[in-house]
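Peer 1: Dropping a prediction and its sequence here:
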Amino acid sequence: MSFWDIVWFIVISFAFIAYLMVMFAMITDLFRDPDASGIVKAVWIIALIVAPFVTAIVYLIVRGKGMGERQMRAAEAMREQQDSYIRQVASPSSPADQIAQAKALLDAQAITPEEYERLKAKALT
């Protein structure tokens, strides 16, 4: 096996992996698009099977701009869901809850009355 055989193998492997990434991105975009009907989706999938390279190029030309927009909308929706979850989990409890927790600690003698008063004042501010 010569040096150029190895280089050729690397180039072909890169092209194949790049093509697979484009194809999976197309399929993901196709099924993510709520505006495309089932028939349109089926036609694109059949075209991908029959003439994969031509279909990939045509798809990227025809629907490329929409792919970016749909991906941005999906990323924005995911970020909003994540932010909502973080706010829900990280939100401080209400002052009444904080005072009740401090009172429970005082009753369990885990804190002193002075510490309880300090926690209660902090919760009310």
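Peer 2: Happy to help now that I have it.

Peer 1: hey, let's count contacts and neighbours off CA atoms from now on
Peer 2: Noted.

Peer 1: wait, residue 55 sits on residue 46?
Peer 2: No - under the criterion of Cα atoms under 8 Å, residue 55 makes no contact with residue 46, lying 9.5 Å away.

Peer 1: take a look at this one as well, against the first:
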Amino acid sequence: MTNYPLLNLFWTMLEFFIWILWFFLLFKILADIFRSHDMSGWAKAGWIVLVIILPFIGVLAYVIIRGRSMGLRDQEQAQKADAAFKQYIRDAAAPPTEGVTASTGTRHVEELSKLADLKANGALTEDEFQKAKDKLLG
């Protein structure tokens, strides 16, 4: 049996956790470099080389220099995803188009089922659910 004190175990766990956080930050920064539209291809290449060749200095420099814009790009992407999700809800709750034949009843059932799932998942409030249901059935 080996002698490995409890404090060493905690220290090892802390180092492992910090290592995982480091990789998360590194991948987040690499994704942000590729997602950034305000940098030229050469600037992106320079940041990638800096982050890969001198990882600690490169990552810290990127966070210091471009950290604020990185947060803004994350916020913009979240707003676009939210808008797309809300548009999907509007499209799913829209009344059927003209010329829909016998499948109209089936379509209503499917769309009501989608609305109920969205409500159950917490994506829709009770009021939004009722409005969408009334719009669909009305």
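Peer 2: Now that the structure is in, tell me what you want to look at. Please read all numbers here as calculations on a predicted model, not as lab measurements.

Peer 1: sorry, back to before: compare residue 55 and residue 46 of the first structure (neighbour count), which wins?
Peer 2: Taking neighbours as other Cα atoms under 10 Å, residue 55 of the first structure and residue 46 compare with residue 55 leading, 18 against 13.

Peer 1: The more buried one matches what in the second structure?
Peer 2: Counting by TM-score structural alignment, residue 55 of the first structure corresponds to residue 58 in the second structure.

Peer 1: does that match count as helix, strand or coil?
Peer 2: The three-state assignment at residue 58 of the second structure reads helix, by DSSP: H, G, I helix; E, B strand; the rest coil.

Peer 1: Same question for residue 21 of the first structure.
Peer 2: Here residue 21 of the first structure is helix, with the state taken from three-state DSSP.

Peer 1: OK, contacts around it?
Peer 2: By Cα atoms under 8 Å, 6 or more residues apart in numbering, the contact set of residue 21 of the first structure is empty.

Peer 1: That one corresponds to which position in the second structure?
Peer 2: Per TM-score structural alignment, residue 21 of the first structure is aligned with residue 24.

Peer 1: swap in residue 43 of the first structure?
Peer 2: Residue pairing (TM-score structural alignment): residue 43 of the first structure is matched to residue 46 of the second structure.
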